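**Student:** Return atomic coordinates for the entry below.
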Amino acid sequence: MTYNNILSEFNNGITTITINRPKKLNALNKETIQELHEAFKAADADKNTKVVIVTGSGEKAFVAGADISEFADFDVENGGKLAAKGQELLFDFVENLSTPVIAAVNGFALGGGLELAMACHFRVASDNAKMGLPETSLGVIPGYGGTQRLPQLIGKGRAMELVMTAGMIDAQTAHNYGLVNHVTTVDELLPLAEKIAGKIMRNSSVAISKAIKAVNANYKDGVDGFAVEIEEFGNCFGTADFKEGTTAFLEKRKADFPGE
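**Tutor:** Okay, the predicted model is just below:
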């Protein structure tokens, strides 16, 4: 598929999706959100894709925020619809993707950019990264899951401070807070993400998809995460990956998971 605002490349089990609007610092507009949805959906449907990495083009920005010009004149109803549609198409969609998604955060990840990174299953960052949710400085609040995911990742007090001050934190602070898993140089960012992806790909993609579902269940209102874990644990026993994994262990050899 041809995209206007993103690039999607497959190599050795990894699909790398790059937001490619450098003149706009990779800001998210409606078209980009739709294209990202299609790219993530296609990667998830591709059995050969074991891990997805999402990043921004250039060294200045992962995603510097949403494209404010698209909604500056919205009313209450349209504002609500904007948030609901965006969460459905991209942010909730990525969080619940059965294929693991790594955010490789290069440069600015602000507003919708940080919200996209937080929707990914985990994050690595370059040492020049800056992260924040500046929406209150525009008279609005984060609308793509930021008020929910940021406290989950760094705690309520720190999240409240970042949202209220509309401030930014650097990559090392983000690492100290637990917002990102690793910090490295700009040049080593994608190689690090790919190295981690390689470790993921050694394991059962079926088991990983079930683990994603079970972990996410803990953060859903009205859902018993322990019950989901028990169910998905049991379901693993009916998979070819379980048979191969246990057989390989008993035979003292490396497992060759079929992904089924």
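**Student:** From now on I want contacts and neighbour counts done on CA atoms only, so please keep to that.
**Tutor:** OK.
**Student:** Residues touching the longest helix along the chain, excluding its own?
**Tutor:** Determined from DSSP state H, the single longest helix within the chain is helix 30-45. With contacts defined as Cα atoms under 8 Å, 6 or more residues apart in numbering, helix 30-45 is touched by 3-6, 8, 15, 17, 19, 49, 52, 86, 89-90, 93-94, 97-99.
**Student:** Can you name the element that comes right after that helix?
**Tutor:** Per DSSP states H and E, the first helix or strand lying C-terminal to helix 30-45 is strand 51-56.
**Student:** Centre of the chain to that following strand, how far?
**Tutor:** 8 Å (Cα atoms, centre = their mean, to the nearest Å).
**Student:** The helix or strand just after it packs against which elements?
**Tutor:** Counting by DSSP H and E, the element after strand 51-56 in chain order, helix or strand, is strand 61-63. Here strand 61-63 touches strand 51-56, strand 101-105, strand 108-110, helix 112-119, going by 3 or more Cα pairs under 8 Å, 6 or more residues apart in numbering; DSSP states H and E.
**Student:** and this one, so I can compare the two:
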Amino acid sequence: MSSKNLAYTDLIVKKESGIGKIIINREAQRNAISPNTWKELEWAIDDFEDDPNIKVAIVTGAGNKSFAAGADLKAMQKRTAKDILSSNAPRVLMKMEQSRIVYIASINGVALGGGCEVALACDIRIASKNAKFGQPEVLLSLIPAGGGTQRLPRIIGESMAKDLIFTGRVIDGEEALRIGLISQLCEFEELEQETEKKAASILKNGPLAVEYAKTIMNSTITYDNRGYLLEKLYQGHLMNSEDTKEGISAFLEKRKPNFKGE
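**Tutor:** This is a model prediction of the structure:
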């Protein structure tokens, strides 16, 4: 099905000259990702995959402040353990990661929680100097459950990944570049141009060679579904805990949480 025939409300999806573009278009919510956003993201990924003309895809956020500021916590406050276990987020990001298409994250602001996990599932990450990164879920008594516990250690190493996940701290673009979370940092005004330049530099190469290179590199990664399943199971358990209810409420009410380990 063509992207033109899909009723996108959370995304803007474009195709031009062999490049697909996905813009998370919830600027008023800082491009926070809702269950509907995940559904639409899967539509776009499947649509690109079915289009032989698309070789490279760019993922970014609307505006100049957020790539994606994590989950939509107002929506998450209503979610149950069953909702978490049936979430399609891990599947969507696995499709992106294992796609024949090269995905480039053009990170135009904060990429936190699920937003950071979307960037992690991309092949290349380019960021503007106003970008911020983090997996701050533990601050709400949650865990990164969109593959963050699996991909982040692979990309930046186990020690640094544990540091970021266990503390929930947020880092800037300079540190992200230093630890290998991104491959390029530029001024905000240059981000779109630099991302498109990167996409063009890939497109000019032999398409089969690029596709096969990605396939071979992915084949050396051990995809153990147990890790992704455990993310869901533990996140589901946390959704029933008093600490998580307190963490989300405290965040929305702009106060410090009072965790009790319950």
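**Student:** Read off where the longest helix of the first structure ends up in the second structure.
**Tutor:** Under TM-score structural alignment, the alignment places helix 30-45 of the first structure onto residues 35-50 of the second structure.
**Student:** Next, the buried residues of the matching stretch.
**Tutor:** 35, 37-49 (16 or more other Cα atoms under 10 Å).
**Student:** residues near residue 178 of the second structure, how many?
**Tutor:** 11 (other Cα atoms under 10 Å).
**Student:** Against residue 13 of the first structure, how distant is the counterpart of it in the first structure?
**Tutor:** In the first structure, the residue paired with residue 178 of the second structure according to TM-score structural alignment is residue 176. Distance, residue 176 of the first structure to residue 13 of the first structure, by Cα to Cα, to the nearest Å: 31 Å.
**Student:** Do you have the helices of the second structure handy? List them.
**Tutor:** Taking DSSP H, the helices of the second structure run over residues 35-49, 73-76, 81-85, 89-98, 114-121, 148-156, 158-167, 173-178, 188-203, 207-219, 225-239, 242-252.
**Student:** Compare these and give me the one nearest residue 106 of the second structure.
**Tutor:** With Cα to Cα as the measure, helix 188-203 is the member of the helices of the second structure nearest residue 106 of the second structure (6.3 Å).
**Student:** residues making contact with that closest one?
**Tutor:** 18-19, 55-58, 64, 104, 106, 108, 126-130, 186, 210.
**Student:** change it to 6 Å
**Tutor:** For helix 188-203 of the second structure, the external contacting residues (Cα atoms under 6 Å, 6 or more residues apart in numbering) are residue 128.
**Student:** what range in the first structure does that helix sit on?
**Tutor:** By TM-score structural alignment, helix 188-203 of the second structure lines up with residues 186-201 in the first structure.
**Student:** same deal with stretch 212-222 of the second structure?
**Tutor:** Under TM-score structural alignment, stretch 212-222 of the second structure corresponds to residues 210-220 of the first structure.
**Student:** repeat for stretch 140-159 of the second structure
**Tutor:** Using TM-score structural alignment, stretch 140-159 of the second structure pairs with 138-157 in the first structure.
**Student:** Could you list the buried residues of the matching stretch?
**Tutor:** Neighbour-count burial for stretch 138-157 of the first structure, counted by 16+ other Cα under 10 Å, picks out 141-150, 154.
**Student:** In a markdown table: those, plus distance to residue 245 of the first structure.
**Tutor:** Shown next, in a markdown table, are these (distance: Cα to Cα, whole Å):
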| residue | distance to residue 245 of the first structure |
| --- | --- |
| 141 | 46 |
| 142 | 43 |
| 143 | 42 |
| 144 | 38 |
| 145 | 37 |
| 146 | 38 |
| 147 | 39 |
| 148 | 36 |
| 149 | 34 |
| 150 | 36 |
| 154 | 35 |
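**Student:** And for the alignment partner in the second structure of residue 93 of the first structure, nearest residue in space, chain neighbours not counted?
**Tutor:** Taking TM-score structural alignment, the alignment pairs residue 93 of the first structure with residue 95 from the second structure. Closest residue to residue 95 of the second structure apart from its sequence neighbours, by Cα to Cα, 6 or more residues apart in numbering: residue 45 at 7.4 Å.
**Student:** what's the answer for residue 115 of the first structure, then?
**Tutor:** residue 146 (5.3 Å).
**Student:** who's in contact with stretch 19-26 of the first structure?
**Tutor:** Applying Cα under 6 Å, 6+ apart, the external contacts of stretch 19-26 of the first structure come out as 5-6, 56-57, 61, 63-64.
**Student:** tell me, how many neighbours does residue 78 of the second structure end up with?
**Tutor:** The local packing of residue 78 of the second structure (other Cα under 10 Å) involves 10 other residues.
**Student:** How about residue 235 of the first structure?
**Tutor:** Residue 235 of the first structure, neighbours per other Cα under 10 Å, totals 13.
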